[in-house]
Structure formats: C-alpha cells, structure tokens
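Chemist: Below are the sequence and a predicted model for it; my questions follow.
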Amino acid sequence: MADSFVGLSPMLAEKARRLIDLLKGFGSCVVAFSGGLDSTVVAKAAQVALGNKALAVTGVSPSLAAMELDECRKLAQLIGIRHIVIETEELSNPAYQRNLGDRCYHCKSELFGKLGDWAARFGMAVVVDGSNKDDHGDHRPGLKAAKEKNVRSPLAECDFTKGEIRELAKYWGLPVWIKPASPCLSSRIAYGEEVTPERLMMVERAESFLREHGFTTLRVRYHRGDLARIEVPLEDLPRLMDNTLRQTLTQRFAEIGFKFVTVDLNGFRSGSLNNLLPAESLEIFSRPEGYVLAAVKGRE
C-alpha cells in the first residue's frame, strides 16, 4: 500500500507523493549519495519508489572525511538501498586544484560523469542528485555540471525547500533530519589557495579534534600561510576559549601543520568563504543561461 504520509501537512504530503511518483516514472535510477540530508531523503524516496531498481553511489576522494563515508554506509543500510563506493579523481584536475570560484563545477562534473558510467553499466535510466529549491539562490556552480550531465534533481523538481526536506526525513525516521550541513573538505580551503591532499588532511584532523572535545557545529577554514580560522556557534565561543582547551588546541593544531590559529568572532556561518568571491562571479554562476568562468583575482 502506498504511503499516505499521514501526519505531514497537506502541502508537504502532496509534494512527497509527487516525489515518489516522479521517481517511479524514471523506472530506475542512480542516486548521488553523500550521506547529507538531501541525498539521504532522495535515496530513501528512491528505495520506496523503485526498490532494487535504485542504486546509491558515493564518490570517495581525499575531500571526503572518513567519518562521512562511515555515515553513508550506515545510512544506506538503514534505508535498505543498494550502495556502492567509487573513487573520484577531481584532485588530479588542475582547474579543481586552483580552487577558483568554479571548484564545485569541476568536482560535480567528475562525479556525475562517473555516475553516468555506472548508470550505463547497471542499466539505470537516470542519475539523480539532492539539490533542492533553496540551492538555486546560492553560489552553486555544481548545478551547471548537473545540467550538462543530464542529472535530474527530484527535490527541486517537486519544489522542496530545505525545511520541508528535514520534515520528510524526520517523518521517515532518518537521523540526518537534525544533521547540520557538511560539505566536502575542499570547501574549507579559501578560494585561490591550492587544494592539496595535505591541506585537506590538516582540515580533517583539526575538525576531528574539535569534535572529540564536544563541538558539533563547526568549521576549520584553511587560509594562506597555513592559518586556521575556527568557526563555532557564538554560544560555544566561551568554551572554545577556555584556557586549558586553548592551550591543548593550539598545540594540536601546530602538530597538524597550522602555523597560526584564529577564531572567527562572527561565529559559525555556512558558506562564509563565498565572501572572498567577487560579486560579479556570484552573479555569473547563478545565471540560468549558462556557465561562464569568472576570473577570481589574487588575494592577499
């Protein structure tokens, strides 16, 4: 019997039914599965709609934290969807390494290209991702890559907002309904600074240290000169500045490879590195008519 989505608002229940129907209409699909809120809801919906005709695929590279891969495996098992892990090679692309405003375009182009190959290998009709209505108002060059690779975005096509996706995840009992956004490690590297495996490892180890000390919502941003900029919610700043923890933190960050450690007094802000991009590049990337690479001037 089809899920009637009792308990959801009438509008959200109707969107959920549309989502299931849309996925059923594909006949089969490969889900670009990162283990975040959006892709997990798509994976769950695909499993409900298509059963074994849905396949979740996670791309692994140095930009994916080890803990995120573990979460992907656990979530796929919880959902009951078939799941495989593949290696992606975006770090071998000089355009990705340069880390200008188009880094996500090159990452998604690599990922979606490989997912398309796997879809063909398994006889799947389409590749789907987790982008949603709210993503189209942010700096998202990866959306252009999705369009070029003919990737479908069921949540966006069914007009889901981020808040509605959280509600649906909670309804389905998915633990990610309260999970904060967790983009790839490369997103912590300031634009214009080269993305390298060594810098990604520095960020991952620094963030792991903070999690081990009880911080849950956080970012460690890498800036020029091996400088770490820590972002935590404002209410966590006093605990971060505790003298004992501060001394332990600075010692550990130095061991990791950071020469300087700073704390952002504005607190945690998702996407704060976008402030380093010229306004014209944000405008160009959001134009619906196509992708144009905007030059990002060197920054001191």
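Modeler: Yep, that arrived.
Chemist: alpha carbons only for contacts and neighbour counts from here, please
Modeler: Fine.
Chemist: Now do the SS call for Val85.
Modeler: Classification of Val85 using DSSP: H, G, I helix; E, B strand; the rest coil returns strand.
Chemist: ugh, wrong one, I meant Ala120
Modeler: Quick answer, by three-state DSSP: Ala120 is helix.
Chemist: Show me the helices in the stretch 1-150 of the chain, by range?
Modeler: 10-26, 37-50, 66-79, 94-98, 103-122, 142-148 (DSSP state H, counting those that start in this stretch).
Chemist: Put this next to the first one:
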Amino acid sequence: MLSLDPNLQQKLIHLKTLFADMERALIAYSGGVDSTLVAKIAVDVLGDRALAVTAVSPSLLPEDLEEARLQAATIGIQHEEVATHELDNPNYAANPVNRCYFCKSELHDTLRPLALERGYPYVVDGINADDLQDYRPGIQAARERGARSPLAEVGISKAEVRQLSQWLGLPWWDKPAQPCLSSRFPYGETITIAKLQRVGRAEYYLRQLGYRTVRVRSQADTARIELPPEQLQTFVTTTDLPALVETFQSLGFLYVTLDLEGFRSGKLNQGLATDAHPLD
C-alpha cells in the first residue's frame, strides 16, 4: 500500500479536524478530483451530516454529471443536484475576464440558502492551495459568501490531492481536470447554450477516441484542439482526420485546428498578469 510522508499525514489529520469542528457541512461538489476528495473526507468524518450538492447547468457536460453521481455513490455520501442559471446573468454571458466571479456568485447564492435551510452552517468547496496562485476571481465570490476551502486552508496542493486520493483507494485519483465548459471561450466572446453544447460534444468525441486530457477551445466558428504535447504526433498520424472534421462541422464549427503548443492549464489567462488583473 502507498505510504504518506509525515507532512502529508499531518495535513490529512488537520483536514479531518476541520470537518469535525464544523459538525455539519454542505460540499459544493463538481465530481472533480478536488471536490471529490473533500466529499470523501467529509463523509468519513461526518457521516450523514455531510451533503454533496452538484450544480447542474449547460456548462456541465452530461457525462461529467453522471460521473459525479457514480463517484458520490461509491464514497457513500448523500448527493443532490440543484439547477443554477448563470447564463441568465448578462455579466456572465458576456464572458469578461472575471466571468468566474459571476459563476461562483450564482453557485454560492444558490447553495448558501439551501445549506441554511437544511441546517448546514458551512458550505465548503474544493479549492486547493495551487488554485490560489492563478487568476481565480471565483474564489473572491465564494469568500464573500462565507464559503470555506478546507484543502487550501490546510495547504494541500493539487499533487497532494492526487496522492491522498490514491492512498484512500479512490479510482479516479488521476482524473484529468475538467473545468466548466465556459472556460473554452476567449474572454469577450459571448457564451450561449448552443456554443457550450457544441464544445461539450466535440470534447466528448475526442474523449471517446481515448484522449483523457483534452480541450476544444472555441473562437467564433473555429475549434482549436489542445492535447498534451507528447500526444500531438500520435494524434496527427493515427486519427481519422476527415471523420473528425466532419463530426466537428456537423456540430456547427466551420474550421478545425490543432494547437501546436499543446495543452497548458490556464492558457486563456496568459497575458492577464497586469496591474488590473494580478495573478494572485
């Protein structure tokens, strides 16, 4: 069995203590590796005094929602779903650089009343220590609404999230990050339900081909495929490119391109490290 180094063991103990002190907690649960680890620790400590809630909107791929349901059932936590309507907010749909602020505002404005109604004094999320180093305006929205981030509070990094998940025997410990579909659009391009669905189906097509870490960036009528750099040559030489193009065009794209730099998390945030938008 995998062993944990003493530092990470202490972080895990601290994490469990945080939940024990909360007594009851509602987890903002997306099904990603971070929020699932939070949900796992919460249910281990609190039992039926922990509740995982998934926000369902057009920015969540249906297949990812199904995975979240299966993972919640596997770890044994109570799981509910609630609709959010971030696209109804023109500030969100316009896709400004602080779009995530309006998304998380909608999420926590929905979860906080639900938590209080059900007797949960705390809403917690899956923000980890590394997230604090990127431009994440959604973190501000969560903090303004009193949400807590146990992983970040304890100083657990993304790599440590995966180590803990693997140590706990969670089969999705190496699951690729899957941020909401709205992150596929360059800032300033209006987001619509149709565009979200187009991107979602395109990514699902590539995932069915076996590419786990993939992004389809959408810019107007162009799809730009991002894959890990080491997979680019294999993709070009083994993929039925005419069939792929036909599929993407059937979804509504006119042009299909491949990003030769390859996938890099947070790529659309490059250039935002300015006085107006510091990456902190």
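Modeler: Yes, it's here. Everything numeric in this text was worked out from a predicted model, so none of it was measured.
Chemist: Please identify the most buried of the helices of the stretch 1-150 of structure 1.
Modeler: Of all these, helix 37-50 has the most neighbours on average by mean count of other Cα atoms under 10 Å, namely a mean of 25.
Chemist: Show where that one falls in structure 2, residue numbers please.
Modeler: The aligned range for helix 37-50 of structure 1 in structure 2 is 33-46, by TM-score structural alignment.
Chemist: ok, average deviation of that stretch from structure 1?
Modeler: Superposing on structure 1 and averaging over aligned pairs (mean Cα distance after the TM-score superposition for structure 1), stretch 33-46 of structure 2 comes out at 0.6 Å.
Chemist: returning to what we had before: can you list the helices of the stretch 1-150 of structure 1 in TSV and add distance to Val85 of structure 1?
Modeler: Output for those, formatted as TSV (distance: least, Cα to Cα, whole Å):
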stretch	distance to Val85 of structure 1
helix 10-26	22
helix 37-50	14
helix 66-79	9
helix 94-98	21
helix 103-122	11
helix 142-148	20
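Chemist: Nearest spatial neighbour of His277 of structure 2, chain-adjacent residues omitted?
Modeler: Tyr135 (7.6 Å; Cα to Cα, 6 or more residues apart in numbering).
Chemist: quick one: what's aligned to the one you found in structure 1?
Modeler: So Tyr135 of structure 2 corresponds to His139, using TM-score structural alignment.
Chemist: Over to Pro228 of structure 2?
Modeler: Under TM-score structural alignment, Pro228 of structure 2 pairs with Pro233 in structure 1.
Chemist: Now do the contacts for that match.
Modeler: Applying Cα atoms under 8 Å, 6 or more residues apart in numbering to Pro233 of structure 1 gives the contacts 217-218, 267-268.
Chemist: Would you check which pair of these lies furthest apart?
Modeler: Greatest spacing in those, by Cα to Cα: Thr217 and Gly267 (10.3 Å).
Chemist: joint contacts of the two?
Modeler: Joint contacts of Thr217 of structure 1 and Gly267 (Cα under 8 Å, 6+ apart) are 232-233.
Chemist: How many neighbouring residues does the closest residue to Leu8 of structure 2 other than its chain neighbours have?
Modeler: Among residues not flanking Leu8 of structure 2 along the chain, Glu160 sits closest, at 7.5 Å (Cα to Cα, 6+ apart). Using other Cα atoms under 10 Å, Glu160 of structure 2 has 18 other residues around it.
Chemist: Before I go, just wanted to say thanks for your time.
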